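Enquirer: Sequence plus predicted model, see below.
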Amino acid sequence: MARLGARAAGLALVLGGSLAVAGQAVAGPEVSTVVPRADCGPGSRPETGLQGQVPLKDRVSGRSTQGYWCNLELVSRYQGQGQGTVGASYGTCQYLGTILPSALTAKRKGVNVIDMSDPRKPKLTDSLMSPATLGGTWETLRVHQGRGLLAAVSVGAATGGFFVSVYDVKTDCRRPRLLNGIRGTSLTMPGAFPGHEASWSPDGRTYWTTGLLGGAIAALDMTDPRTPKVIYNGLTGMVNHGVNVSRDGNRVYVASSSIPAGIVIFDSSDVQRRKPHPQLRRVSETTWDDGIVSQYALPFTDRGRPYMLAVDELGSGGVRFFDISDDRRPKVVRKLKLEVNRPEHLGTRAADLEKNGIFGYDSHYCTLDRADDPTILACGWSQSGIRVFDVRDLTSPREIAYFNPPGQVGKRSALVNSAHAFVPFGGYFSDIVRSLPEGRPIYTGETDMTADWCMSPPRIDGDTLWVSCDDNGALLLKFTNDAYPRR
């Protein structure tokens, strides 16, 4: 893998042309990061420490195996074999992502389909076993809600590609139908494209994928999902992470996994318009130094003004909101961090996380309830669980609810599909962890399972949240105490 800090100088090469490079901007000026704690109503079991913390004393005493919740209640859970980092959902069904070892060790191999139409009796209805779903979906398992299409790429151990699988989940979410199988089989045609992250364009016509190596990025035409076609394949010269797409498809937002953290915006209009020999053109690059490994960016509008939110995966970078009225010069307007992410709590954080793997109290994926004038932001915040914020005023967000599922101590052997329980992180990730502010060394032994990793983007469906966490599997949550805000 590329080493930390690797960043191509000058011009990055792409298939079919060159990549125009714009200047780099630092995300300033300094803005507030403080977010008030949620006011927990009846029926809550609040955190005992800092906002977002699972204290060491709770991990030692066993208190963390009971979980913590505030204005969110558990409606249904299907744990199964665990969740491979990122899952997806559609209708009343959840799809649990896979990691590569589970292709060999799982009792029910492939992407497990969980039907929660009867929350009292959630059940496994299918297992999707195609080259992509068996090859480790990592962070590529994505549903386009409008078209009812589920897609995934075979990622391998951390980055790969070659196979994509597309399923119809609209007809019957409990029994997804593979659309691009060869002659009715579960086999699919290989292709040359990266795999680590992925995202659908809002119109559902394009499925973008990114890889860590060399800044690989590709666009697959999904106009006919039975025959996906690679229409763009190139290199950005970065260490790519997550990718997202503007509403009109003319911009892609690519996160950087190198140091410094940041987001690069590209003009993708050639791809959107299906021009011959398309190019990506760099519009802007914005970086910051109070976080490590940017996860992804999500565009939205508020009162008619364009914004993007950017999320960091490590280094307690948290979430930040940018005004992109001029996307050549994104301007940060607010940051969002939990108390446990603040610099003054570095020592406390390190003690809690010493034996529970690389991902600590860090944001990972967030979702807005709508793309225009959003009311809430729901995030998978790794060992801090699911966090929900009122964002009706972007300059003054506040936490309104959280749910941190119980630690699954002693259940490792059953959780063969949990990245938290089974995936070793070394090499590139070792370098990252050694660069964390708390300076903790990477832990290479068995994690203590005292807190889960909640990494998936929640799906907001009215006053319910469809979420998945590595050890606890598929979860259905419901707001309580009138916590869900109405604009």
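Expert: Nice, I can see it.
Enquirer: C-alpha only now, for contacts and for neighbours.
Expert: Fine.
Enquirer: Just the helices from the stretch 251-400 of the chain, written as ranges.
Expert: Using DSSP state H, counting those that start in this stretch, the helices of the stretch 251-400 of the chain run over residues 269-272, 346-353.
Enquirer: just how off-centre is stretch 85-102 within its chain?
Expert: The chain centre lies 12 Å from the centre of stretch 85-102; the measure is Cα atoms, centre = their mean, to the nearest Å.
Enquirer: let me redo that: stretch 348-357
Expert: 22 Å.
Enquirer: Find out how far stretch 261-275 is from the centre of the chain, if you would.
Expert: 20 Å.
Enquirer: returning to what we had before: out of the helices of the stretch 251-400 of the chain, which gets nearest to Gln66?
Expert: helix 346-353 (16.7 Å; Cα to Cα).
Enquirer: returning to what we had before: any chance of the helices of the stretch 251-400 of the chain in TSV, with mean neighbour count too?
Expert: Output for those, formatted as TSV (neighbours: other Cα atoms under 10 Å):
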stretch	mean neighbour count
helix 269-272	19
helix 346-353	18
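Enquirer: Now do Asp168 against Ala219, distance only.
Expert: Between Asp168 and Ala219 the distance is 20 Å, computed by Cα to Cα, to the nearest Å.
Enquirer: Just list the residues touching the residue nearest the centre of the chain, thanks.
Expert: In the chain, the C-alpha nearest the mean C-alpha coordinate belongs to Tyr365, at 3.7 Å (Cα atoms, centre = their mean). Applying Cα atoms under 8 Å, 6 or more residues apart in numbering, we find Tyr365 in contact with Gln295, Tyr296, Val311, Cys379, Gly380, Trp381, Met455, Ser456, Pro457, Pro458.
Enquirer: Show me which parts of stretch 118-129 are buried, residue by residue.
Expert: Pro119, Pro122, Lys123, Leu124, Asp126, Ser127, Leu128, Met129 (16 or more other Cα atoms under 10 Å).
Enquirer: Comparison target, given below:
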Amino acid sequence: MSTAALKDAWNLRLVGHSDLGANGDGMHVNVVDGFAYVGHMGHTTAGTSILDVRDPTKPRLMLQLPRPPGTHTHKVQVVDDVLLVNNERNLWGKEDATTWTAGLTVYDVTRRAEPRQIAFFDTPGTGVHRMTFWEQPYAYVTASDHGYLDQFLRILDLSNPARPHEVGRWWFPGQHAAGGETPTWEPITTVQLSQGQSPRPGQKRVALHHALPRGDRAYCGYWDAGLVILDIADRAHPSLVSHLDFGAEVSGATHTAFPVPGRDLLVVTDEQLVNVQAKREVRLVDIAEERRPRVVGLFPVPSGDFGPRFGPHNVHEMRPGSLVDPRTIYLTYCSGGLRVYDIADPSRPVEVAYAVPEAPPGQTAIHLNDLTVTPDGLIYVTDRFGGGLYVFERTR
């Protein structure tokens, strides 16, 4: 039986919980046909969990795939009967990742709780960090390759899921070292950051976190480079539409650029990192003139004493098949829990609900990580270290 409890809540209630078989290091989550697919951060031996959530009050763990040695498989995407799972060097786990499996694993999930591997797409280097696969046939993959500084966009065609192949790529100018490009910044890598090295003034990690498509555009959180908007009408040759650098003094680690459905508006999050005191923002960016994106609003910062790593991470991205509500943003705030905002007026977002679970055993605070909201309004949220999967619903 779950012992999860809430430390504080307003207009949200806890419906259900799973500790993921005592491997509670949850990350990415998709819910399809009453089954939740959860990626694990890599702090345990677990890689991917599948839960039956047709009764959301009692999530039932059906299967747990192990992660490959030295690797974490913390991202999942499901479209129809195809499940994608990333493979990336596990820089944040307990063991020293001297060897790892880098790429993208493709599973057939015709039987929802019985994944069958049908392909593996190899990506030399650290591997795949995240991917967006919302509808066939294209997946927008944050991946590495020989000759490039850090990770960038690779577009894969999965019209035959057993034979994924690349159709196009885009990188930030200066990333293609093998092509003779020289960065205009002093690079710092995830390997250096994972080893506790702090960036010196002027040092940046310029790398794609992930891209979200809408029509013939892709909206990218490009870490210390900020926001990037791409034209993907020709997927073989993506091109830059615009770039908005928020400035090192007020930003960094730009994670998500979410296009709000039906509106010329992006919600852009910076990710709060461990042992980083700099304030991370959640911005509303007007893209009515997409070549001149401009910040029009900032999300209010929750008030209270929440514990370490207090700051934003990700939003409900409203993928096809999930809840679509262009007025409401669901946001994970690490130790600040789950926050919900009304953005009817983009210049003045207003918090309308929140929930902060009690710290799981062995943690000083909750660390809510990623989320998705199903069409019935249920909010599935993961804890990064040990809390597992939480299910919430709004009470008003």
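Expert: Yes, it's here. None of the values given here were measured: they were computed from a predicted structure.
Enquirer: In the second structure, what residue corresponds to Asp267 of the first structure?
Expert: Matched to the second structure by TM-score structural alignment, Asp267 of the first structure sits across from Asp231.
Enquirer: Skipping adjacent residues, who's closest to Tyr78 of the first structure in space?
Expert: Ala474 (5.1 Å; Cα to Cα, 6 or more residues apart in numbering).
Enquirer: Now do the contacts for that neighbour.
Expert: Arg77, Tyr78, Gln79, Gln83, Gln94, Leu96, Ile114, Trp466, Val467, Ser468.
Enquirer: and if we set it to 10 Å?
Expert: Neighbouring residues of Ala474 of the first structure by Cα atoms under 10 Å, 6 or more residues apart in numbering: 76-80, 82-83, 87-89, 93-96, 113-116, 122, 466-468.
Enquirer: right, so of the helices of the stretch 251-400 of the first structure, which gets closest to Ser102 of the first structure?
Expert: It's helix 346-353; of the helices of the stretch 251-400 of the first structure, that one is closest to Ser102 of the first structure (Cα to Cα) at 25.4 Å.
Enquirer: which strands and helices sit next to that closest one?
Expert: Helices and strands touching helix 346-353 of the first structure, as assessed by 3 or more Cα pairs under 10 Å, 6 or more residues apart in numbering; DSSP states H and E, comprise helix 56-61.
Enquirer: average offset between the helix or strand following the helix it packs on and the second structure?
Expert: Next in sequence after helix 56-61 of the first structure, counting helices and strands by DSSP states H and E, comes strand 68-70. Compared with the second structure after the fit, strand 68-70 of the first structure shows a mean deviation of 1.4 Å (mean Cα distance after the TM-score superposition for the first structure).
Enquirer: what range in the second structure does strand 68-70 of the first structure sit on?
Expert: The aligned range for strand 68-70 of the first structure is 8-10, by TM-score structural alignment.
Enquirer: returning to that earlier point: the match of Asp267 of the first structure contacts Tyr219, doesn't it?
Expert: Yes. Between Asp231 of the second structure and Tyr219 a contact is recorded at 9.2 Å, counting by Cα atoms under 10 Å.
Enquirer: which one in the first structure is aligned with Asp286 of the second structure?
Expert: Matched to the first structure by TM-score structural alignment, Asp286 of the second structure sits across from Asp323.
Enquirer: Let me fix that, I meant to ask about Thr254 of the second structure.
Expert: Looks like Thr254 of the second structure aligns to Ser294 there (TM-score structural alignment).
Enquirer: For that match, give me its contacts.
Expert: 240-242, 254-263, 287-288, 310-315, 317-319, 363-364.
Enquirer: Show me which positions of stretch 316-332 of the first structure end up buried.
Expert: 316-324, 327-332.
Enquirer: Likewise for stretch 41-54 of the second structure?
Expert: Buried residues in stretch 41-54 of the second structure (16+ other Cα under 10 Å): 41-53.
Enquirer: ditto for stretch 73-88 of the second structure
Expert: Under 16+ other Cα under 10 Å, the buried positions of stretch 73-88 of the second structure are 73-79, 82-88.
Enquirer: Which of these sits closest to Thr142 of the second structure?
Expert: Asn86 (9.6 Å).
Enquirer: Just tell me the aligned range of the helix or strand where the closest one lies in the first structure.
Expert: Assigned by DSSP H and E, Asn86 of the second structure belongs to strand 82-89. Using TM-score structural alignment, strand 82-89 of the second structure corresponds to residues 149-156 of the first structure.
Enquirer: and the matching stretch, how far from the chain's centre?
Expert: Counting by Cα atoms, centre = their mean, stretch 149-156 of the first structure is centred 14 Å from the centre of its parent chain.
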